[in-house]
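Novice: Let's see this in three dimensions:
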Amino acid sequence: MAGLIDVRALIERVGPTLLRTVRLPDTTGCVGDVVIAEPDVPASVAEGDLVLGLAVTDSAQAVSLARECGRQAAAAVLLKPPLSTDDEVLATAEDHRLAVVEVSRGTAWAQLVWLIRAALAGSGVEDVEDRDPTRMGSAGLGDLFRLADAVAEVVDAPVTIEDAHSQVLAYSARQDLTDPARVSTIMGRKQPDDVLAKFRAHGTFRKLTKGGSAIFVPAQQDGTLPRLIMPIRMGGELLGSMWAVVTGEVSEERATAFADTAPLVALQLLRWRALADAERQRSAGLVRLLLEGGEGWRAAANELALPSTTHRVIAIDVRSAGNSAEGRRLAMWEWITRGIGPRPLVAEIGGVLYIVVPDRTGTGGWPALREALEGHGVQPHPLIAAGTAAGVAELAQSRTQADEVLGLLHTGRVHDRIAVYEELWHLLVLNRIAGASADAGVGALGPVPALREHDRAQGTEYLATLHAWLRHPGDPRTASAELRVHPNTFRYRMKRLTRIAPVDLDDPDVRSALLVQLLAERWAHHG
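Specialist: Predicted structure coming up:
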């Protein structure tokens, strides 16, 4: 990092709340970088460095660090009181024309690294880096990446910042110390299930959920390196966690500095969540325009950068899964936006979640989403319905189809985890016939009303018997098996019902009319 600012200007830019000049030579060179140096590692300090005495615990170490900083022509040494005003430290600094800066006692070292680096870069802490454009932009994750870098310097280890669902939000540039678990976590943007299982077995997540202090997890037999983990909380709520891959037990000073960063990370996570919520609501409003099919659909599609390929609309209804539907709906929304491809398009309409997903193979496509939804372990299962593939201009039609299939799921006649429009065409035909027949009043015609009344008054099952006979013409054994009665009992019932309501069952038109009536009757009762 090229230094373009001297110590005096840097202190003014970071602010007197955090830094105070204790000793400043008449002239100081430009600051080259900010480093955290161990007192006994001379090579860690270079000319122009701003040296943070994080690991300095007593006067002797502070004097040694000041001496080494002076020899290497460092720009300044930063210490917390009382070491910042120690007479021997100041005398040594004067001998070597070294600036001494006091760090406010309550300042987190990682916060200081973060702010100083921003000042050296000539930018504010709100600026966004471009290390990972797919995770930046409106979600405001640039500050989290920069903060992860600062925490990594403090703890002297690679760091990830994760949300409460083990989704990786940011990671430090330094990832030199690693293992397969960390590699797969970074690559997949979340901790894989097998890695999560290892830490759960160790009780790590139980401690994260209940505790508020740093957790050390020793190395495991499979080669997984030790971890230092810090829960991130605000107002009692677990917002996420920081994970550092370490070589072994961490010094008390560095572990404390790691833990001290938690409030700062919590503020950034709250800021990120607020920005993400705003972005989600903006996107949801545009998706609603697409699905409602009004005049604004074209502008919405352009703003969402929706490709002109075919998509499906998926409807997810958690209202049938018991109480607290709002919480489960939000959890499902977050799960979808975390794990299903780039920029999933989700909106809520009338208590139902709708997802617009490309009808293609690969990450983020309909087959991948279907597989993920089928494997989603939420209990009780939500109702999930898929419309057919459609162009962008016909997404409202795909949504209508998803709604129709969702209505079919509500009847209880479909037992699959996911119902797809074109796969259930036969049931949709019957459902439409039932609805049209009920509207036309066909159930009041012919012998059906008499048989219905007899069943109601006498507890008989003549309508069910007639329906089985029509479904299996000329096959009384199969028909009786469907009703779970003896074939002779079935034959007797058929003779009786034709006496109660005389009907010509040899006429094919009569049989067709009766079947339509009985289908409408059964589907109407099921709905």
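
Novice: okay, CA-based contacts and neighbour counts for the rest of this
Specialist: OK.

Novice: mind listing the strands in the stretch 51-200 of the chain by residue range?
Specialist: Assigned by DSSP state E, counting those that start in this stretch, the strands in the stretch 51-200 of the chain fall at 76-79, 99-103, 159-163, 168-171.

Novice: Ok, the stretch 351-500 of the chain next?
Specialist: 352-358, 383-386, 418-420.

Novice: and those strands, which is most packed in?
Specialist: Comparing these by mean neighbour count (mean count of other CA atoms under 10 Å), strand 383-386 comes out on top with a mean of 26.

Novice: Run the chain-centre distance for that strand.
Specialist: For strand 383-386, the separation from the chain centroid amounts to 20 Å (computed by CA atoms, centre = their mean, to the nearest Å).

Novice: Give me the contact list for that strand.
Specialist: Residues outside strand 383-386 that contact it (CA atoms under 8 Å, 6 or more residues apart in numbering): 312-318, 320, 401-403, 405-406, 409-410, 417-421.

Novice: want to put them side by side, so please do this one too:
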Amino acid sequence: MTKKTDPFKYSLDRLEDVADQISDVLNCPITIEDTHHRLLAYSTHNDFTDPARTSTIISRRVPEKVINRLWKDGIIPTLLKTDEPLRVPQIAEVGLSSRVAISIWKDQEVLGFIWAIESEQPFSDEDMDLLKMAAHAVKNKLLNLQIRKTKTEERNQELFWKMLTGHIHEKDEILDLFLRLGIRCPDTYAIIIFRLRDELTEETEKKLSYLLETTQQVQVLLTTVDFHEFIILVSPKTEHPLQDIKQFTNSMLQQLSDRYHIHHVQAAIGGIYDHITHIQPSYKEALAVLKTKERFPVETERLNSFSELGIYQYLDVLAEKRKGSSYSSYSLSKLEDYDIRHHSNLVETLERFIDCDSNANIAAKQLNIHINTLNYRLKRITDIAEIDLKNMNEKMTIYLDMKLKNVHL
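Specialist: Sure, this is the predicted structure:
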């Protein structure tokens, strides 16, 4: 059996020329992408294309809806496990015609992908072998790109950390830094922290980076890592910054769970600012969100942003003010004494009732009691604590007193 001739054994300098060479050999349109589905090169002389390829070339990255569909259909997970060519059937809903894809590997790591559209007829076994040769030929070029990218990311992370810690904080310093990094200074931005249970491994960091690189919901400007926290600077894309950033954050949490089975991740969004010198305050506010979620996990379960914390923003200030004082809440003390003596839970009932915006029906469901039972307890609370639950000032005062019990400076 004669050994097949490798048409790619003579290396070309430019990746674009390699894409054209692969296209000539296989007689089909070719795109070469990195692991984050950013376009690195594409063949230029074939008339046939499809909407997905056109969008990729225009935006220099694969559309997010295409990536999501390829994950859902198991295409990308398979490409991340094998070095064999993979047939991808037509997916008309996202503008994808039938094609063949192959991963480009170096040892146990995927460096990128080659996508070949089957423009006239399905690939033969010989075509599949040629595509494998092409992947081998592209490997070293992508490896060199990856090395340069890693050095750039390490430098960016170091400079970003200096901004987060306040070592770089003057406006002119920050503007000059963004200019040197080749990043557009954002008009509006926020810091987001994703905190995992354990220290971030290199593999988990790669997965997080992949999600950030492929999202098109916000602009991800800078990232860095601190033990089990992944910290990012993002800029919204519409005139609804909080909505954009919250949707992006929730999408990240969902994809970490669905794609990678990474659960129990805490997310925190700092303040949203339009002045570039507030990067450190936004970071501190994101940390404050995480701290609050630790103290009040039930009440803040669905809250991720500093702007949504309400009274929880001010509990530390109030606790500091009362520190060392002899203040004692008369009404709360009365309820606590009653609960101890009668083995009841009037304090919990009152706290849950106010948590539910004084909605008796919702509070009763959360407490798993009949609404008549709740109404009876509320009457007892009114009598014992000597408070008027229809008086907002009295109600909020005892509510703050209950919350401050969980604040330890």
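
Novice: Tell me how they score on TM after superposing.
Specialist: The pair, once superposed, lands on a TM-score of 0.73 when counted by TM-score structural alignment, normalised by the length of structure 2; 384 aligned residues with a CA RMSD of 4.5 Å.

Novice: about what we covered before: save the strands of the stretch 351-500 of structure 1 as CSV, and put in distance to residue 173 of structure 1 too.
Specialist: Below are those laid out as CSV (distance: least, CA to CA, whole Å):
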stretch, distance to residue 173 of structure 1
strand 352-358, 33
strand 383-386, 40
strand 418-420, 41
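
Novice: Select, out of these, the one closest to residue 277 of structure 1.
Specialist: Closest of the strands of the stretch 351-500 of structure 1 to residue 277 of structure 1 is strand 352-358, at 15.8 Å (criterion: CA to CA).

Novice: In structure 2, where's the longest helix?
Specialist: helix 125-164 (DSSP state H).

Novice: what about it, how far off from structure 1?
Specialist: On superposition with structure 1, the mean distance recorded for helix 125-164 of structure 2 (mean CA distance after the TM-score superposition for structure 1) is 2.2 Å.

Novice: Give me the buried positions along that helix.
Specialist: The neighbour-count check on helix 125-164 of structure 2 (16 or more other CA atoms under 10 Å) flags 127-128, 130-143, 146, 156-157, 159-161, 163-164 as buried.

Novice: tilt between it and strand 30-34?
Specialist: Relative orientation of helix 125-164 of structure 2 versus strand 30-34 (axes from the mean of the first three to the mean of the last three CA atoms, to 10 degrees): 30 degrees.

Novice: got the contact list for stretch 161-170 of structure 1?
Specialist: Residues contacting stretch 161-170 of structure 1 (CA under 8 Å, 6+ apart): 135, 141, 144-145, 148, 160, 171, 185-186, 189-191, 238-243, 338.

Novice: Spit out the contact partners of the residue lying closest to residue 362 of structure 1 once chain neighbours are set aside.
Specialist: Counting by CA to CA, 6 or more residues apart in numbering, residue 362 of structure 1 lies nearest to residue 368, which is 6.5 Å off, once chain neighbours are set aside. Counting by CA under 8 Å, 6+ apart, residue 368 of structure 1 touches 340, 361, 362.

Novice: Please indicate which of those residues are buried?
Specialist: Taking 16+ other CA under 10 Å as the criterion, what is buried in the contacts of residue 368 of structure 1 is residue 340.

Novice: ok so residue 300 of structure 1 is a strand residue?
Specialist: No: assessed by DSSP: H, G, I helix; E, B strand; the rest coil, residue 300 of structure 1 does not belong to a strand; its assignment is helix.

Novice: I'd guessed it sits against residue 289; true?
Specialist: Yes: Residue 300 of structure 1 lies in contact with residue 289 (CA atoms under 8 Å); the separation is 6.5 Å.

Novice: Filter the contacts of stretch 161-170 of structure 1 down to just the ones in helices.
Specialist: Those of the contacts of stretch 161-170 of structure 1 lying in helices (DSSP H): 144, 145, 148, 185, 186, 338.

Novice: and the end-to-end length of stretch 373-388 of structure 1?
Specialist: 17 Å (CA to CA, to the nearest Å).
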